[in-house]
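**Q** from the sequence below, what's the structure:
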Amino acid sequence: MRLGLHALGIGTGAHRAVIDAVAVAADRHGFATLWAGEHVVMVDRPASRYPYADDGRIAVPAAADWLDPMIALSFAAAATDTIRIATGVLLLPEHNPVILAKQAATLDRLSSGRLTLGVGVGWSRDEFAALGIPFARRTERTVEYLAAMRTLWREEVGSFDGEFVAFDDIRVNPKPFRAGCIPVVFGGNSDAALRRVATVGDGWYGFNLDGVDAVAERIGVLRGFCRDAGRDPAEPTVAVALAEPTIGDIAALVAAGVDELVLVAAPREDPAEAGDWVGELARRWLPDILDATPQERSQRSEH
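**A** Okay, here's the model as predicted:
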């Protein structure tokens, strides 16, 4: 199992010097992925319930800095050599898919193929309203946008004729670092989100899950949907962030089939201390993750 870090783009993680320090330290200490999420709009009195907290309220203050993840991750990629970068998650139906296809391919090319595009359908009616995008049928819009983007990544001259997006014989360059391929993982913990992973996704990013049992149950549902879709249940990758992770969870997460445990935390505000903070996380978590046995990993196929 790998260890990821979701710490960039918000609050103290929105400062250039802190991004550099965290990214460099995470790369040096053996973290697998740097994650950054997205909200274009925050409001003081949201009309929609936040789906990843029992009280329905997002923990990030409305007035906090929240960087565009594609731009923030481009700085992280420029400061590093090997660590992967991932949007966790970008709200796909809020973007023009032709522009986003170019932006993602650009970042993937400049980072030598290190981008994972994590996407979601969105939950905030306020945000969609501010952007002038219909909240209704956002799932259908997301699936179609992704199909259009993959067409542009794959084809030298691409055409697409859908309900929400259409183009004819266009060239969008650059192409991804690996021909036609940027891994796309879906966020969301609901059955509907897991069904999207099984049918059109390369992986799942489960967020703020309440313990190992919840993770194992959701992975079981995902594998059932994969079988229904005629897909190998072990094919989609699985990254999860727990609400309160512990070192003792590692063996059970490996056995359940988790590929990456993502730590969600705010870095130190002082850039000189931010790198040390990453090192402390690595010394606490990575030895146990790296010691996860092949026998535990092999249990993945039995669940």
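
**Q** going forward, measure contacts and count neighbours with C-alpha atoms only.
**A** Noted.

**Q** who touches stretch 255-267?
**A** 1-8, 10-13, 18, 22, 215-216, 219, 237-242, 245, 274, 277-278, 296-301, 303 (Cα atoms under 8 Å, 6 or more residues apart in numbering).

**Q** also this sequence, please, to line up against the first:
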Amino acid sequence: MPEAHQPAAVRPALSLQPPNFAAKDPGIGGWRHLFDQARGADAAGIDRLVVSDHVVLGEQLGHYADPKKGGIKGGVQPTGPDGQWLDPIVLLSMWAAVTKRTRFLTGILIAPLRRPATLAKQLSTLDVLSEGRLDIGVGVGWQREEYEANGIEYDGRGKLLDETLEICQTLWKNESASHRGRIANFDKIHLNPKPAHPCGVPFWISGTLNPNVMQRIVKYGSGWIPWGDDGMNPLEGIKKIREALAKAGRSAEGFETTSYIPIAYGADKKIDVAKTMSVVPAMVAGGLTDLRVTLELPKSQAAVEDLLTPLVQGFRQAAGRR
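**A** Below you'll find the predicted structure:
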């Protein structure tokens, strides 16, 4: 079984998710602010930048609010079917070129929509060029139309994800790799460059903690991105994951879990940093390692740095970081 990438210890991280989408086409040159925002976040000390994924959009976007269809209760898509969604891997490669220290995470990449060996090559290349700053959150998504547009079976997407992760980790860990499976068969295949870490790019598994997702986490996961009802109480989910890891003979040390910090505003409509970060000690004590904020960002690098620096300082103090 391929070994998941799991560092010995992690420190609490503050993540930021600038939108890699727009409701309307901003036109050529209309995305340049994303580079300045990444530079500003990097300079301010943000630990991780997060992007999301849609390859195509169908017209039944209301399904996103239906847990039975893979959505989330009350969920609302941020754009209509004609929304503009940048490819996350391409965008992260651009961010890697304009930043120095911040890590990157897909939240999430719909991995079953990609051919496994090609995906392994793209991710290992990005990881090497970013000097090991890549984490990949993966899930099956919720939109049947995305699978149909790619000629991929929607109902078997969980098994497709499992085999995709298996193939990626096999190619990353072996100089001469072989695999027998449902979607690919190969013998003595060589994929290079390898990722920066010998165990490969870390996979963070997204989903509610049903048996299939739990098995996926134990087998392939370096982290968990909560979803659905489990996202409302991730600390309980962390306990379940720790038990499952222990049962499988894996240490929970270094395992990552993400959640959101709600932004609190004062009467002056400015961010109340102390109130915003007051929830952090309990979140960290409960096992959360990656705490994410979402907020409207200015477009210039200097303004982004000015906005985020107090948040970073407040977070580090609340999380016990120096």
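
**Q** just give the TM-score of the two.
**A** Remark: TM-score between the superposed chains equals 0.86 [TM-score structural alignment, normalised by the length of the first structure]; 290 aligned residues with a Cα RMSD of 2.7 Å.

**Q** now the contacts of stretch 255-267 of the first structure: which count as buried?
**A** 1-8, 10-13, 18, 22, 215-216, 219, 237-242, 245, 274, 277-278, 296-297, 300 (16 or more other Cα atoms under 10 Å).

**Q** restricted to strands, list the residues you listed.
**A** Secondary structure defined by DSSP state E assigns 2, 3, 4, 5, 6, 237, 238, 239, 240, 241, 242 of those to strands.

**Q** now the counterpart of the second one in the second structure: how far from residue 242 of the second structure?
**A** Think residue 3 of the first structure. Here residue 3 of the first structure is matched to residue 14 in the second structure, going by TM-score structural alignment. Using Cα to Cα, to the nearest Å, one obtains 22 Å as the distance from residue 14 of the second structure to residue 242 of the second structure.

**Q** cool, and residue 161 of the second structure?
**A** 22 Å.

**Q** and those two? which has more neighbours close in?
**A** Between residue 161 of the second structure and residue 242, counting by other Cα atoms under 10 Å, residue 161 is the more crowded of the two (21 against 18).

**Q** check which helix or strand the counterpart of that one in the first structure maps to.
**A** Counting by TM-score structural alignment, residue 161 of the second structure lines up with residue 142 in the first structure. According to DSSP states H and E, residue 142 of the first structure maps onto helix 138-154.

**Q** next SSE after that helix?
**A** strand 158-161.

**Q** once aligned to the second structure, how far is the helix or strand following that next one on average?
**A** Per DSSP H and E, the first helix or strand lying C-terminal to strand 158-161 of the first structure is strand 166-170. Once fitted to the second structure, strand 166-170 of the first structure is off its aligned match by 1.5 Å on average (mean Cα distance after the TM-score superposition for the first structure).

**Q** before we move on, the earlier item: JSON lines for the ones in strands among the buried ones among the contacts of stretch 255-267 of the first structure, including distance to residue 100 of the first structure?
**A** As requested, these are arranged in JSON lines below (distance: Cα to Cα, whole Å):
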{"residue": "2", "distance to residue 100 of the first structure": "28"}
{"residue": "3", "distance to residue 100 of the first structure": "27"}
{"residue": "4", "distance to residue 100 of the first structure": "24"}
{"residue": "5", "distance to residue 100 of the first structure": "24"}
{"residue": "6", "distance to residue 100 of the first structure": "22"}
{"residue": "237", "distance to residue 100 of the first structure": "23"}
{"residue": "238", "distance to residue 100 of the first structure": "24"}
{"residue": "239", "distance to residue 100 of the first structure": "23"}
{"residue": "240", "distance to residue 100 of the first structure": "25"}
{"residue": "241", "distance to residue 100 of the first structure": "26"}
{"residue": "242", "distance to residue 100 of the first structure": "29"}
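
**Q** tell me how many other residues surround the counterpart of residue 42 of the second structure in the first structure.
**A** Under the alignment by TM-score structural alignment, residue 42 of the second structure pairs with residue 27 in the first structure. Burial measure for residue 27 of the first structure: 20 neighbouring residues, criterion other Cα under 10 Å.

**Q** again with residue 45 of the first structure
**A** By other Cα under 10 Å, the residues close to residue 45 of the first structure number 8.

**Q** now swap in residue 101 of the second structure and tell me
**A** Neighbour count for residue 101 of the second structure, taken as other Cα under 10 Å: 15.

**Q** distance between the ends of stretch 26-41 of the first structure?
**A** First-to-last residue span, stretch 26-41 of the first structure, Cα to Cα: 29 Å.

**Q** and if you look at stretch 52-68 of the first structure?
**A** First residue to last in stretch 52-68 of the first structure (Cα to Cα) measures 21 Å.

**Q** could you do stretch 183-199 of the first structure as well?
**A** First-to-last residue span, stretch 183-199 of the first structure, Cα to Cα: 14 Å.

**Q** again, but for stretch 120-137 of the first structure
**A** Stretch 120-137 of the first structure has its terminal residues 13 Å apart, counting by Cα to Cα.

**Q** figure out how far it is from the centre of its chain.
**A** A distance of 19 Å separates the centroid of the chain from that of stretch 120-137 of the first structure, by Cα atoms, centre = their mean, to the nearest Å.

**Q** which position in the second structure aligns with residue 201 of the first structure?
**A** In the second structure, residue 201 of the first structure lands on residue 221 (TM-score structural alignment).

**Q** got it, and residue 159 of the first structure?
**A** Checking TM-score structural alignment: residue 159 of the first structure goes with residue 178.
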